[in-house]
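Provided below are the primary sequence and the corresponding predicted coordinates.
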Amino acid sequence: MPTTSYWLFVGFALAASFTPGPAVMLSIHNAMHYGWRRALWSSLGNVSGLLVLTLLSALGVNAILHASALAFNALKVTGAIYLIWLGVQQWRGASRGARPLPATSSGAPAPERRPRALYAKGLAVALTNPKAIAFIAALFPQFLSPSRPMTPQYATLTGTFMVISLGALSIYAGFAVLTRKRLRAWFSSGWPQRASGGVFCAFGLGLLRLHR
């Protein structure tokens, strides 16, 4: 693809990645309560989801969602329920404030903060968001040159988008950790977690209003 088109894509990817959404909120929440390193696992899960969504878009799944109201609504409702569930879980856990979750009797981290669980949450947030599928399907073709092989171009755009998304989520997580250290008493009150839970519920309810 032309160099000018590539850097234009980078600009769009930066704007999309730094715009607050479910993935950003999840990264901030995990950073506040489990630390930056553990928040990285959910971010890795999210960018893995972006890779899957790109592959699905290339295979034409987005066309299926546009053509089938049933498929679109099923994915939309699934994503909304998952985001609302995350919000309720965060609200219920607000009594713990920003204190680390206790370890198990064996000394291992509690299930909620294990890398596998955090990675799975990030992956699920990406895969159950039809807006992300639509965004990728609408954005990528604008920067593909029909006269050149598609696979290298898709690989370049996908890799760039994943790196930028991971960087954005890591930056948000870093700011969350710094803020927690400065406002430790407020974070210990549990209100930031309640606010985060409320935002997740709002994202879920907003997803229900999404039309094809």
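Thanks, I have it. Residues are numbered from 1 along each chain as shown.

all contacts plus neighbour counts: C-alpha atoms, from now on.
Will do.

which ones are touching the most centrally placed residue in the chain?
What sits nearest the mean C-alpha location of the chain, by CA atoms, centre = their mean, is Ala23, with 2.4 Å. Residues near Ala23 by CA atoms under 8 Å, 6 or more residues apart in numbering: 43, 46, 122, 125-126, 169.

Who wins on neighbours among these?
Asn46 (31 neighbours; other CA atoms under 10 Å).

May I ask you to confirm that that residue is in contact with Leu118?
No - contact criterion CA atoms under 8 Å: Asn46 and Leu118 do not qualify, at 10.0 Å.

picking that back up, mind checking which of the contacts of Ala23 are in helices?
43, 46, 122, 125-126, 169 (DSSP state H).

Now do whichever strand or helix holds the residue nearest to the centre of the chain: distance to the chain's middle.
Secondary structure assignment for Ala23, by DSSP states H and E: helix 22-34. Centroid separation between helix 22-34 and its chain, computed with CA atoms, centre = their mean, to the nearest Å, is 10 Å.

one step back: give me the common contacts of Asn46 and Leu118.
Common neighbours of Asn46 and Leu118 (CA under 8 Å, 6+ apart) do not exist.

Which of the helices or strands spans the most far-flung residue of the chain relative to its centre?
Here the chain reaches farthest from its C-alpha mean at Ser147, the gap being 33.2 Å by CA atoms, centre = their mean. Of the helices and strands defined by DSSP H and E, none includes Ser147.

Can you tell me the SS state at Pro109?
coil (DSSP: H, G, I helix; E, B strand; the rest coil).

where's the closest residue to it other than its chain neighbours relative to Glu112, distance?
The shortest distance from Pro109 to any non-neighbouring residue, by CA to CA, 6 or more residues apart in numbering, is to Ala103 (4.5 Å). Ala103 sits 10 Å away from Glu112, going by CA to CA, to the nearest Å.

before we move on, what about Thr156?
Counting by CA to CA, the gap from Thr156 to Glu112 is 34 Å.

Next, the buried residues of stretch 6-24.
Within stretch 6-24, the residues that qualify as buried are 6, 9-10, 13-14, 16-18, 22-24, counting by 16 or more other CA atoms under 10 Å.

can you list the residues you listed in CSV and add distance to Leu50 and secondary structure?
Output for the buried residues of stretch 6-24, formatted as CSV (distance: CA to CA, whole Å; DSSP: H, G, I helix; E, B strand; the rest coil):
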residue, distance to Leu50, secondary structure
Tyr6, 18, helix
Phe9, 16, helix
Val10, 15, helix
Ala13, 12, helix
Leu14, 14, helix
Ala16, 12, helix
Ser17, 11, helix
Phe18, 15, helix
Pro22, 13, helix
Ala23, 11, helix
Val24, 14, helix
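
Please compare the first structure with the one that follows:
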Amino acid sequence: MTFMTLSTYLLYLAAVSVLVLSPGPTMLMCITRALQHGWARGVVSGAGSITAALGIMLLSALGLGAVLAASETAFTVLKVCGAAYLIYLGIKTWRSPAVAFTPGSVAASTLPSLRACYAQGLMVGASNPKALLFFAAFFPQFLDPAAAWGPQMGVLAATFMAMEMSVLALCSVGTARIAPFLASSAHVRWINRICGGLFAAMGGILLTVRRHA
């Protein structure tokens, strides 16, 4: 790794580990999908969120993160849109039918399509304006301006995506494995309400976030 020192990369690994292991809307989405519709749709939803994260990294590298950091209006608009989507997702999850998922028991016609799961992942991954500000401030610390930008960004992005996907896949598969033990409509109803409430709470908390100059 000629364009990055080992110590810098290990520091990056440690920071990303904290980031991907911290519970948030993406992890909650994957768990909810896995409980309701199986591990595969949880994984696909996670892939959509990671795609959004990659887009945020690239946009931040192009300077759009700095625009949000400097513009109160742009930050507020993105914050409100993100919070509104999380609250909408919370209400939708709360009101979801209390149908327990067990492998092979759900007709394919009643399952959300993989495309729909991926699209929801994209929306959840892009719903938090703090992510754009975070990546704008976070990644430059690990980039050497004297070295080629492309290889460095490629290694940092690939590392984040691999770690995030591993965590989300484990959450999805692990949740789906315990789903049969919760195979009753009463349990599923409470799970939907808890997850829906958490989504809405995250949206409400996002509304309180202030831009730091």
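Right, received. Where do you want to start? Predicted, not measured: the structure shown is a model, and the values here were computed from it.

Quick check: the aligned residue for Leu58 of structure 2 in structure 1?
Aligned against structure 1 by TM-score structural alignment, Leu58 of structure 2 finds its counterpart in Leu55.

separation between that match and Leu127 of structure 1?
Distance of Leu55 of structure 1 to Leu127 of structure 1, computed by CA to CA: 12 Å.

do the same with Gly159 of structure 1
For Gly159 of structure 1, the distance to Leu127 of structure 1 - CA to CA - is 17 Å.

How about Gly174 of structure 1?
Gly174 of structure 1 sits 24 Å away from Leu127 of structure 1, going by CA to CA.

who has more neighbours, those two?
Neighbours per residue (other CA under 10 Å) separate Gly174 of structure 1 from Leu127, with Leu127 holding more: 23 against 20.

Surely the more buried one touches Gly49?
Yes - in this structure, Leu127 of structure 1 is within contact of Gly49 by CA under 8 Å, at 5.6 Å.

Helix or strand: which one has Ala100 of structure 2?
Short version, using DSSP H and E: Ala100 of structure 2 is in no helix or strand.

Tell me, how many residues neighbour it?
Neighbours of Ala100 of structure 2 using other CA under 10 Å come to 21.

Equivalent analysis for the one 10 residues further on, please.
Applying other CA under 10 Å, we find 8 other residues in the vicinity of Thr110 of structure 2.

coming back round to it: and the angle from the helix or strand containing the match of Leu58 of structure 2 to helix 22-34?
If you go by DSSP H and E, Leu55 of structure 1 is part of helix 36-58. Between the axes of helix 36-58 of structure 1 and helix 22-34, defined by axes from the mean of the first three to the mean of the last three CA atoms, to 10 degrees, the angle is 160 degrees.

who does helix 36-58 of structure 1 touch, helix- and strand-wise?
Here helix 36-58 of structure 1 touches helix 22-34, helix 115-127, helix 130-139, helix 150-182, going by 3 or more CA pairs under 8 Å, 6 or more residues apart in numbering; DSSP states H and E.

The helix or strand harbouring Trp186 of structure 1: which residues count as buried?
Per DSSP H and E, Trp186 of structure 1 falls inside helix 184-188. Buried residues in helix 184-188 of structure 1, counted by 16+ other CA under 10 Å: 187-188.

what sits up against it?
96-99, 180, 192-193.

what about that helix, distance to the chain center?
25 Å.

before we move on, what about stretch 167-181 of structure 2?
16 Å.

State the distance from the residue nearest to Pro109 of structure 1 to Ala39 of structure 1.
Taken as CA to CA, the span from Ala103 of structure 1 to Ala39 of structure 1 is 17 Å.

Please say which of the two ends up with more neighbours.
Neighbour count, other CA under 10 Å: between Ala103 of structure 1 and Ala39, Ala39 has more, with 28 against 12.

Next, count neighbours for the counterpart of Gly48 of structure 2 in structure 1.
Using TM-score structural alignment, the equivalent of Gly48 of structure 2 in structure 1 is Gly45. Residues near Gly45 of structure 1, counting by other CA under 10 Å, number 26.

measure Gly45 of structure 1 to Ala23 of structure 1 for me?
Going from Gly45 of structure 1 to Ala23 of structure 1 by CA to CA gives 10 Å.

Need the residues touching each of the two.
Gly122.

Setting aside sequence-adjacent positions, which residue approaches Val43 of structure 2 most closely?
Counting by CA to CA, 6+ apart, Val43 of structure 2 lies nearest to Ala169, which is 5.4 Å off, once chain neighbours are set aside.

Check Ile28 of structure 1 too.
Ala173 (5.0 Å).

before we move on, what about Arg194 of structure 1?
In space, Arg194 of structure 1 is closest to Trp91, 4.7 Å off (CA to CA, 6+ apart).

Give the aligned equivalent of that neighbour in structure 2.
Using TM-score structural alignment, Trp91 of structure 1 lines up with Trp94 in structure 2.

How about the contacts made by that match?
192-197.

quick check, nearest of those residues to Leu35 of structure 2?
Closest approach between the contacts of Trp94 of structure 2 and Leu35 of structure 2, by CA to CA: Asn192, at 9.3 Å.

From Phe199 of structure 2, how far out is the residue lying closest to the closest one once chain neighbours are set aside?
In space, and not counting its chain neighbours, Asn192 of structure 2 is closest to Trp94: 5.1 Å by CA to CA, 6+ apart. Noted for Trp94 of structure 2: a distance of 9 Å to Phe199 of structure 2, by CA to CA.
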